[in-house]
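Q: heads up, no residue letters with this:
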C-alpha cells in the first residue's frame, strides 16, 4: 500500500489551476468536433447519411466506457500518469481520425478518442485533492469552467478549421494541442499517489456501490443528470431555432455558441459560494434558474429578440454550472480515498441520462418548434427543483 505523494496544498498556484482548466477543455472538446462536421465528413469517407449519426454516438459511447473503466483507477494509481496516458490515447485517436479513409477506421478511431477524453474526469478530482480545503470549490469551479468552454468552443473552432483548411485539419490541430498540453502537465502538474489497497476489479465493483452507500451522490447525480439533459436539449434545439426562425447561417450559430459560453464564467463564483457553505441556496438557484431561463428563452424567441435569446443561453449555462460545481464540491467532500470512484459513478449517471436531452430536443422541436423544446426544458428544470424541495432532506447541506 502506497501513501499519497502531494505538494503542500498551498503550493497549487493559479498557473497550474489554469493549466488544468485548459487541459480539461482541450481534452473534452474532442467529443464535439465531429458532431458539427457530420455532413462534411460522411460523404468524404463513404459513409451514408443513415449511418453518419454513429460518428457522434460512438464517440460518446467511448467516453461512457472510459468513465466506467478509467476514472475509478484514479483511486489506485498515480493520477498524473493516468491523465498523460489518456492524452496519449486521445492523440492517437485524433491522428487516426485525420488519416481515416473509410467508415470503419473512422468509427474505431472515434471510440478510441472518446475513451481517452475521460482523462478530463481524472483531472477534476485531482485538482480537488491538490487544493486547500477552504479553496476546493473555487479550484474545481475554475477547472470545470475550462471544461465547459471546451464543450462550447469545440463546434465553432471545428467549423472554422474545416472551412479554412478541410475537416481533417481539425483533428490534426487537436492532436498537436493535446501533445503540448501533455508536455505542460508532465513538467508542471504535481503527482498524487493514492493509498490504493484494492485490485482493479474491486475498484470497478465498488464504483456504483458509492451510489448505494452515499445518499448525497444519488441526489446530486439525479439533479445534475436532469440539468445535463436540459443543457443538451437546449444546444440541440437552439441552433435549429437560430437557423429557421432567425435565419442565421453556420457562422451566426457559431457566434451564438461563443456568446453562450459566457455562462462558464459563473463556475468559479459557484465554487466560491460552495466554499462559504452556501451549497443549498446555490443549488436551488441553479435548479430554479434553469426553468426560468427556458421560459424566458421561449418568450424572447417569440418576440424575435436575438439579443434576449443570447442572454438566456448564458443564463441556462450558468444555471447548469451552479448545480454542477456545487454538486462536485459536496461529493468530493465525502471520502478522499474514493473520490475517483465517486466521480465515475456520478458522471456516468449524469452522462447516460443527460444524453437523452439531445433526443428530446430534436423530437420536441420537430413536433412543436422552439416553444415545445423550451417548455420541455422548463419542465425538466421543474422536476429537478421539485425533487430538491421535497426529497433533498439535507443531502445538499454543507460538509
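A: Okay, I see it. Note that the structure is predicted; figures quoted are calculated from it, not measured.
Q: can we go C-alpha only for contacts and neighbour counts from here?
A: Will do.
Q: neighbours around residue 393, how many?
A: Neighbour count for residue 393, taken as other CA atoms under 10 Å: 11.
Q: and it, helix, strand or coil?
A: Using DSSP: H, G, I helix; E, B strand; the rest coil, the structure places residue 393 in coil.
Q: What ranges does the stretch 201-350 of the chain have for its strands?
A: Counting by DSSP state E, counting those that start in this stretch, the stretch 201-350 of the chain has no strands at all.
Q: And the helices in it, which stretches?
A: 209-213, 215-244, 250-260, 267-275, 279-302, 306-331, 339-354 (DSSP state H, counting those that start in this stretch).
Q: Go through the ones you listed and name the closest to residue 20.
A: Nearest of these to residue 20, taken as CA to CA: helix 267-275 at 13.8 Å.
Q: what does the strand or helix carrying residue 108 contact?
A: Secondary structure from DSSP states H and E places residue 108 in helix 103-116. Helix 103-116 has contacts (CA atoms under 8 Å, 6 or more residues apart in numbering) with 30-31, 45-47, 54-55, 58-67, 86-94, 96-97, 100.
Q: Narrow the residues you listed to just the buried residues.
A: When the contacts of helix 103-116 are checked for burial by 16 or more other CA atoms under 10 Å, the buried set is 30-31, 47, 54-55, 58-67, 86-94, 96-97, 100.
Q: Tell me the helix or strand right after the helix holding residue 108.
A: Under the assignment DSSP H and E, the closest C-terminal helix or strand after helix 103-116 is helix 120-130.
Q: other SSEs contacting that following helix?
A: Here helix 120-130 touches helix 14-28, helix 79-99, helix 136-165, helix 339-354, going by 3 or more CA pairs under 8 Å, 6 or more residues apart in numbering; DSSP states H and E.
Q: Need these in TSV (columns: distance to residue 126).
A: TSV is the format used below for those (distance: least, CA to CA, whole Å):
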stretch	distance to residue 126
helix 14-28	9
helix 79-99	7
helix 136-165	9
helix 339-354	9
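Q: Wait, residue 121 touches residue 70, no?
A: No. Counting by CA atoms under 8 Å, residue 121 stays clear of residue 70, with 9.2 Å between them.
Q: Distance of residue 9 relative to residue 129?
A: Between residue 9 and residue 129 the distance, using CA to CA, to the nearest Å, works out to 8 Å.
Q: Neighbour count for these two, which is higher?
A: Shown here are residue 9 and residue 129; by other CA under 10 Å, residue 129 has more neighbours (20 against 13).
Q: List the contacts of the more buried one.
A: When contacts are counted by CA under 8 Å, 6+ apart, residue 129 touches residue 336.
Q: let's bring in a second model and compare:
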C-alpha cells in the first residue's frame, strides 16, 4: 500500500528567523521609546525655560499628536515601498530631530522638535507588519508577539531610563543618548534587515483614501479597532492618574515611584510572545475573551488597593498582561484580513487604538476630580465593558455567519 502523502510544511520567507524578529523588536522598542522620554522631564524643562513654564505641557502633547499624524501619513507607505528603506529614512529623520531637541535653545524649538520626533517614531508601525509579512500563517501570532514585546518594553521602560539619565546627566543627555542609539540601530538595519516586498501600486493619495474604504468594508477590522481602543482607554485611565494616587495619603511618593511601576508592567511585554503562540493554537478570539476578563479583574483589584502597594503591583501585572495579550491577538486577526494591505489595516487599527488612549486619559482626569480613585476604577471598568460588548457582538456575528 502506498504511503499516505505528507502535508507540505508552511511556506517560509527565506529571511524569516528568530534573529530577524528580535531585530524588528529592537527597532520597534527603540523608536517608540522616544515618544515617552519627555514625560518625566517636565520639571527639568520648566527649570530650563522659566519664561515659558505655562507651555511645558505642549512638549508631550506635541509628541503624541505627531505620533498620531505619523501613523496616518507614513505607516500606509509600507504597502507601497520597501519597508527596510522606509525604516532607514525614518531613523535618519529621527536622529536629526533628536539632535535639534538636545540642543533646543527655546521651548518653541523643543516643541517643534518633539512634534517631528513623534511623526518619525512611527517606525514601529513598519516593524510589526514586516514581521507579519515574513512569518508563515501558522506562526504569525508568535512573530507579531515577539516584535510587540520589544515595542511594549520600549513604552514601559522609557520613563524609567529617561528619569535615571536626566537625574545624573541632565535632560539634554536623554535626547543625546537616543541619538547614539538611533545611529547604532541604523547601522545594524543596513547590515542585517532584509528588504520587503511591496504589495500595492496605488498613488499616495489613493493609499490614504483606501484607509476609509478598508474600515468601511471590514466589520472585523472595525470590531478589532473598537475593542483594542477601549482596552487601551482602560490602560490609559490607570496610568494617567497613578502618580496622583501615589502622591497622596498614605504613600507620599514622587513621580519616580510611578516610573518604577513601568518595570512591574514589563511582565505584560514579556508575556506577549506567549500570547501570540496561544492565538496561533487556540484562535485569537478565545485569547481576547480571556484578556477582557483579566482587565476587568485588574480594576477590581485596584479598587481594593487604594492604600496597598502590593495590591497595586498585582493589579498592574494583571492589567498589562491582559491589555498586551489582547493587543497581540487583535493584530494577529487584522493582519490576516488583507495580506496585501497590512500596513494600511494596521494604520486603521492603531489610529483607533491611540484615539482610545487619548479618550481614556481625558476620562481619567474627569473621574479623579469627580470621585477620586473609586471613580477612576469605575471608568476603567466602563471602558473594559465597552471592549467586551464590541468583542462579543463580533463573535456572535461571526457565529451567525458560520451557521448560515
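A: Received, thanks. This is a predicted model, so every value here is computed, not measured.
Q: Relative to residue 373 of the first structure, which of the helices of the stretch 201-350 of the first structure is closest?
A: Going by CA to CA, the one of these nearest residue 373 of the first structure is helix 215-244, 6.7 Å.
Q: Can you list the helices and strands that the closest one packs against?
A: By 3+ CA pairs under 8 Å, 6+ apart, helix 215-244 of the first structure packs against helix 209-213, helix 250-260, helix 279-302, helix 306-331, helix 339-354, helix 356-391.
Q: which one of those helices lies closest to residue 80 of the first structure?
A: Residue 80 of the first structure lies closest, by CA to CA, to one member of these: helix 339-354, at 13.0 Å.
Q: okay, that closest one sits on what stretch of the second structure?
A: Residues 342-357 of the second structure are the counterpart of helix 339-354 of the first structure, counting by TM-score structural alignment.
Q: Near the aligned residue in the second structure for residue 249 of the first structure, how many other residues are there?
A: Aligned by TM-score structural alignment, residue 249 of the first structure pairs with residue 254 of the second structure. By the criterion of other CA under 10 Å, residue 254 of the second structure has 13 neighbours.
Q: For the aligned residue in the first structure for residue 368 of the second structure, list the residues it contacts.
A: Mapped onto the first structure by TM-score structural alignment, residue 368 of the second structure lines up with residue 365. Counting by CA under 8 Å, 6+ apart, residue 365 of the first structure touches 237, 240, 371, 372, 373.
Q: now for the first one: what does it line up with in the second structure?
A: It refers to residue 237 of the first structure. Aligning on TM-score structural alignment places residue 237 of the first structure opposite residue 241 in the second structure.
Q: Against residue 246 of the second structure, how distant is the nearest residue to its match once chain neighbours are set aside?
A: Nearest residue to residue 241 of the second structure, sequence neighbours excluded (CA to CA, 6 or more residues apart in numbering): residue 364, at 6.6 Å. The spacing between residue 364 of the second structure and residue 246 of the second structure, counted by CA to CA, is 15 Å.
Q: Likewise for residue 390 of the second structure?
A: 33 Å.
Q: what do you get for residue 27 of the second structure?
A: The spacing between residue 27 of the second structure and residue 246 of the second structure, counted by CA to CA, is 33 Å.
Q: Between these two, which has more neighbouring residues?
A: residue 27 (27 against 19).
Q: Map the more buried one onto the first structure.
A: Aligning on TM-score structural alignment places residue 27 of the second structure opposite residue 23 in the first structure.
Q: count of neighbours near the closest residue to its match other than its chain neighbours?
A: Residue nearest to residue 23 of the first structure in three dimensions, not counting chain neighbours: residue 181, with 6.1 Å by CA to CA, 6+ apart. By the criterion of other CA under 10 Å, residue 181 of the first structure has 21 neighbours.
Q: what's the angle from the helix or strand containing residue 181 of the first structure to helix 79-99?
A: Using DSSP H and E, residue 181 of the first structure falls within helix 167-188. Angular relation of helix 167-188 of the first structure and helix 79-99 on a 0 to 180 degree scale: 160 degrees, by axes from the mean of the first three to the mean of the last three CA atoms, to 10 degrees.
Q: Residue 352 of the first structure and residue 71 of the first structure, how far apart?
A: From residue 352 of the first structure over to residue 71 of the first structure the distance is 15 Å, taken as CA to CA.
Q: Of the two, give the one with the bigger neighbour count.
A: Each of residue 352 of the first structure and residue 71 has its neighbours counted (other CA under 10 Å); residue 71 has more, 30 against 16.
Q: just checking, that one touches residue 118?
A: Yes. Contact criterion CA under 8 Å: residue 71 of the first structure and residue 118 qualify, at 6.9 Å.
Q: Alignment lookup: residue 142 of the first structure to the second structure.
A: Correspondence of residue 142 of the first structure to the second structure, assessed by TM-score structural alignment: residue 146.
Q: Could you report the neighbour count for its match?
A: 29.
Q: show me what contacts the residue nearest to it when sequence neighbours are not counted?
A: Distances taken as CA to CA, 6+ apart place residue 273 nearest to residue 146 of the second structure, at 4.9 Å, with adjacent residues excluded. Contacts for residue 273 of the second structure (CA under 8 Å, 6+ apart) come out as 141, 142, 143, 144, 145, 146, 149.
Q: go on, residue 337 of the second structure?
A: residue 221.
Q: after superposition, how close is the match of helix 339-354 of the first structure to the first structure?
A: If you overlay the two and look at stretch 342-357 of the second structure, the average distance to its match in the first structure is 1.2 Å (mean CA distance after the TM-score superposition for the first structure).
Q: Stretch 143-160 of the second structure now?
A: Mean for stretch 143-160 of the second structure is 0.7 Å (mean CA distance after the TM-score superposition for the first structure).
Q: in stretch 338-346 of the second structure, what's buried?
A: Of the residues in stretch 338-346 of the second structure, 340, 341, 342, 343, 344, 345, 346 count as buried by neighbour count, 16+ other CA under 10 Å.
Q: Quick one: residues in contact with that stretch.
A: With CA under 8 Å, 6+ apart, stretch 338-346 of the second structure has contacts from 75-79, 125-126, 129, 133, 199-200, 207, 210-211, 214, 221, 331, 334-335.
Q: can you do 10 Å?
A: Residues from elsewhere that reach stretch 338-346 of the second structure (CA atoms under 10 Å, 6 or more residues apart in numbering): 71-72, 74-80, 83, 125-130, 132-133, 198-200, 207-208, 210-212, 214-215, 218, 221, 225, 331, 334-337, 347, 349-350, 352.
Q: So what does residue 270 of the second structure match up with in the first structure?
A: Using TM-score structural alignment, the partner of residue 270 of the second structure in the first structure is residue 265.
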